[in-house]
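Enquirer: just a sequence and a predicted model for now, questions to come.
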Amino acid sequence: MKLLLVGAGGREHAIAWKIAKSPKVDKIFVAPGNGGTAIENKCENVDITDIDELIVFAKENEIYLTIVGPEDPLAKGITDKFKAAGLRVFGPDKAGAQLEGSKSYSKEFMKKYGVKTAAYEVFTEVNTALLYVENCAYPVVIKADGLAAGKGVAICETKDQAIEAINSYMIDDIFNGAGQKVVIEEFLDGVEASILSITDGKTIIPFISAKDHKQIFDGGKGPNTGGMGVVAPNPYVTNAVMKEFEDNIMAKTLTGIQAEGFDFKGIIFFGLMICEKGTYLLEYNVRMGDPETQSVLSLMESDLFEVIEAAMDEKLSEITVNWKDEVSVNVVLASEGYPGEFVKGYLITIDQSVQDNVFLAGAKMEGGVLLTNGGRVLSVIGNGKTIEEARETAYRNLDLVKFKDSYFRKDIGICK
């Protein structure tokens, strides 16, 4: 059985690694892939990103199923186009992908179906947005409406910061159109949690929870990044929090998916804020998170391909997803200077003893060697029976992975 996996990040390396363990899968083509998928078992990179060219490739190579990793092709309607061509594809249709592709759409969806979320306003005119932040309560959260590679959210402590964010989004256009519309919402004080889930449009099965560490520096300081590390399960997601999530967020989201008529067989990621006054939904993603995926899949005992097959066949209600009774800590090794400017092209060395615990993201295979090719270069995983044991393992494994001018946080998994 041959599969096609679309994407090039650490998330895709982790998905490929996990799916390759299935005895039902013979070959995984990864488009375009990265240095990790280039050397992963059963995998072969193909240098294609254009959706129409991917359709041709899938037909010519008799691909059984295409799995879409990142949000951008989903928002562009890759699922609709593949299905129109008679091909099986795992991922929501373009309408469903709006839950991530447009912050204003997703907030209106939450409001319409009673999903618990922060109060908000939507602005398409810069002067109106600037007038609003003159008198709003602070802190306040300002979000670019469109896809901004995980960087389109600013938590503003002061009016000056809010004005700067609005101007950079709407006038300077730092997100190439994604910030021409903004959502300004109430700041929620609490602890964030990530819950990746899978749905067939009739059932949602939540995966094990995770906690991302977004800021670049220890102690949660400095600018936001795409994620500097993860601990899973999230120690703040208690049984009570999970029950509130399932009742007030997950179930109502499923009602909305069905009422809107989305063709949604794919991943739905819930970004939560756990506050004293309850658990709120911050945002939806319609794909697995990065770097959460690396930790979550390392804890999954079930065959991921079989779980995806159940979703494709609308049989998720008939299965159980099993998890290891362990904790996973994921430490991201980044290029020095990230999320600002950094140098690419440094040699990466990985000791063979930890190769199965390393997922490559911003890395490429060139001339038979691995080279850095991005800001977040790779993730190193450590699992254990406790957070402390998992942290020790992760940082011990990290010592066996090297490249010049690397940087990592030293406090991943320390939760206060």
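Expert: Arrived safely, thanks for sending. As the structure is a prediction and not an experimental result, all values here were calculated from the model.

Enquirer: switch to C-alpha atoms for all contacts and neighbour counts from now on
Expert: Will do.

Enquirer: hmm, who's touching whichever strand or helix holds Glu12?
Expert: Glu12 is part of helix 10-19 when elements are defined by DSSP states H and E. Helix 10-19 has contacts (Cα atoms under 8 Å, 6 or more residues apart in numbering) with 5-6, 25, 28, 33-34, 36-37, 40-41, 43, 69, 288-291, 293-294, 297-298, 303-305, 359-362, 378-379.

Enquirer: and the gap between the closest residue to Ala310 other than its chain neighbours and Phe264?
Expert: With Cα to Cα, 6 or more residues apart in numbering as the criterion, Ala310 has its nearest non-adjacent residue at 5.3 Å, and that residue is Leu316. Here the distance between Leu316 and Phe264 works out to 13 Å (Cα to Cα, to the nearest Å).

Enquirer: okay, pairing it with this:
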Amino acid sequence: MKVLVVGGGGREHALVWKIRQSPRVREVYCAPGNAGIAREATCVNIGAEDITGLRDFAREKGIDLTVVGPEAPLNAGIADLFQEAGLRIFGPSRAAAEIEGSKVLAKEIMAKYGIPTADYAVFDRPDRAAAYIKQKGAPCVVKADGLAAGKGVIVAMDEQAALDAVCSIMVDRIFGSAGDRVVVEECLTGEEVSILAFTDGYNVVPMVSSQDHKRVFDGDQGPNTGGMGAYAPAPVYSPEVHRRTVEEILVPIVRALDAEGRTYRGVIYAGLMVTPKGPKVLEFNARFGDPEAQPVLTLLDTDLVEIMEAVLENRLDRVEIRWKKQASVCVVLASGGYPGSYEKGKVIRGLDQIPEGVVVFHAGTAQKDGETVTAGGRVLGVTALGPDIPAAIEAAYAAAGKISFEGMHYRRDIGKKALKHLSG
């Protein structure tokens, strides 16, 4: 088989790494890829959002399966375009991917079908959103309706912060047209967990649980990022939380999307808050999470290509999906200044000193004059397996300590929340 992976970040490197392990795969291409991916696949200079260029390349090269990493091409309709051309592609249709592309649509579907989530209101005018916030008070959460690269959610602990968030999104347009509408919702309390699941539109098979760390600094301080690290499995995701998540959230959302004429095939991601009243949905994503994909895929024991083909052929219930009885931790090494402005082109040292059992997934890297250099905000995802979470944490940080580049920053507490559950 020839496989094309769309995207160029850490998630896509993890996908390439896992897909290459399939005995059925002969060649892997990645568009556009990065310096790390280039060591494992043929990188193609086509942007992830150039969906017609990607279609033409897949036709020309006789690609047997295309796997989409990021959300933007899915929301632009890449799956529909490929299917019309008779090309096999793993990822939901444009209509199904709108569960991520529109926060408003997601909330409306959850409300209609009784899927547990936070109370909310939708506004297309900043003055009305501000009036609602003044009436309701804080804390609250302000969300841009459209895609904002994982940064369109602002948790406001006081009224002024909420009003400032509305102004930033709807007046200053920091997320562009994604801020045409905002969702203002109640601030749920509890612990977050990410649940990704494979679905063929009817059958739903959850993956191992994981927990992302969105804030840039230790102790969940500072602005939201695309994700500073993740670990799997998450102890907060107990057997009872799992049962309720499957019965009250995952199966109902797949059934609801089908009923709405948005049949969903691919990976659906539920970002949950485990509240005192049970799991509630914070958001849905239409693809593998980043960085959650890195620890989750390192724990997957089954051929990923076999699972993807079962999804496309509506026979997911006939595939046994196995997971390693281990833990995995991913620590993201970021550029100084991220998620704000940062410099690129910093030489990365120490990549040749990584011990066995640790995988360094490249996110924002490039090759320049024979050196691997920084080319993004999130640069590397140092991912380590261990017999348990404490061991995986230790291995990930030991490896991270061997890598350096000017301005490098990373959180020192990835996985720490898991330890309090384990010690209790």
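Expert: Cool, the structure landed. What you see is a predicted model; the values in this text were computed from it and never measured.

Enquirer: of the contacts of helix 10-19 of the first structure, which belong to strands?
Expert: Among the contacts of helix 10-19 of the first structure, DSSP state E puts 5-6, 28, 43, 359-360, 378-379 in strands.

Enquirer: pretty sure Pro339 of the second structure sits in a helix.
Expert: No: if the criterion is DSSP: H, G, I helix; E, B strand; the rest coil, then Pro339 of the second structure is coil and not within a helix.

Enquirer: count of neighbours near it?
Expert: Using other Cα atoms under 10 Å, Pro339 of the second structure is surrounded by 19 other residues.

Enquirer: contacting residues around it?
Expert: Counted by Cα under 8 Å, 6+ apart, Pro339 of the second structure has contacts 216, 223-225, 377.

Enquirer: what does Ala363 of the first structure align to in the second structure?
Expert: Ala363 of the first structure maps onto Thr365 in the second structure when the alignment is built from TM-score structural alignment.

Enquirer: residues contacting its match?
Expert: For Thr365 of the second structure, the contacting residues are 34-36, 372-376, 379-380, taking Cα under 8 Å, 6+ apart as the criterion.

Enquirer: neighbour count for Leu316 and Phe264 of the first structure, which is higher?
Expert: In terms of neighbours (other Cα under 10 Å), Phe264 is the more surrounded of Leu316 of the first structure and Phe264; the figures are 26 against 22.

Enquirer: tell me if I'm right that that one and Lys94 touch.
Expert: No: with contacts counted by Cα atoms under 8 Å, Phe264 of the first structure stays clear of Lys94, the gap being 9.4 Å.

Enquirer: find the nearest non-adjacent residue to Phe405 of the second structure, please.
Expert: Here the nearest residue to Phe405 of the second structure in space, its sequence neighbours aside, is Ile348; by Cα to Cα, 6+ apart that works out to 4.8 Å.

Enquirer: which neighbours do Leu316 and Phe264 of the first structure share?
Expert: Taking Cα under 8 Å, 6+ apart as the contact definition, Leu316 of the first structure and Phe264 share the neighbouring residues 199-200.

Enquirer: returning to that earlier point: and the contacts of Thr365 of the second structure as JSON lines, adding neighbour count and distance to Glu247 of the second structure?
Expert: JSON lines is the format used below for the contacts of Thr365 of the second structure (neighbours: other Cα atoms under 10 Å; distance: Cα to Cα, whole Å):
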{"residue": "Asn34", "neighbour count": "26", "distance to Glu247 of the second structure": "39"}
{"residue": "Ala35", "neighbour count": "22", "distance to Glu247 of the second structure": "42"}
{"residue": "Gly36", "neighbour count": "22", "distance to Glu247 of the second structure": "39"}
{"residue": "Thr372", "neighbour count": "19", "distance to Glu247 of the second structure": "46"}
{"residue": "Val373", "neighbour count": "21", "distance to Glu247 of the second structure": "46"}
{"residue": "Thr374", "neighbour count": "28", "distance to Glu247 of the second structure": "43"}
{"residue": "Ala375", "neighbour count": "20", "distance to Glu247 of the second structure": "42"}
{"residue": "Gly376", "neighbour count": "19", "distance to Glu247 of the second structure": "39"}
{"residue": "Val379", "neighbour count": "26", "distance to Glu247 of the second structure": "37"}
{"residue": "Leu380", "neighbour count": "26", "distance to Glu247 of the second structure": "36"}
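
Enquirer: across to the first structure, which of these hold up?
Expert: Shared contacts between this structure and the first structure among these (both residues aligned by TM-score structural alignment, their matches' Cα atoms under 8 Å) comprise 34-36, 372-376, 379-380.
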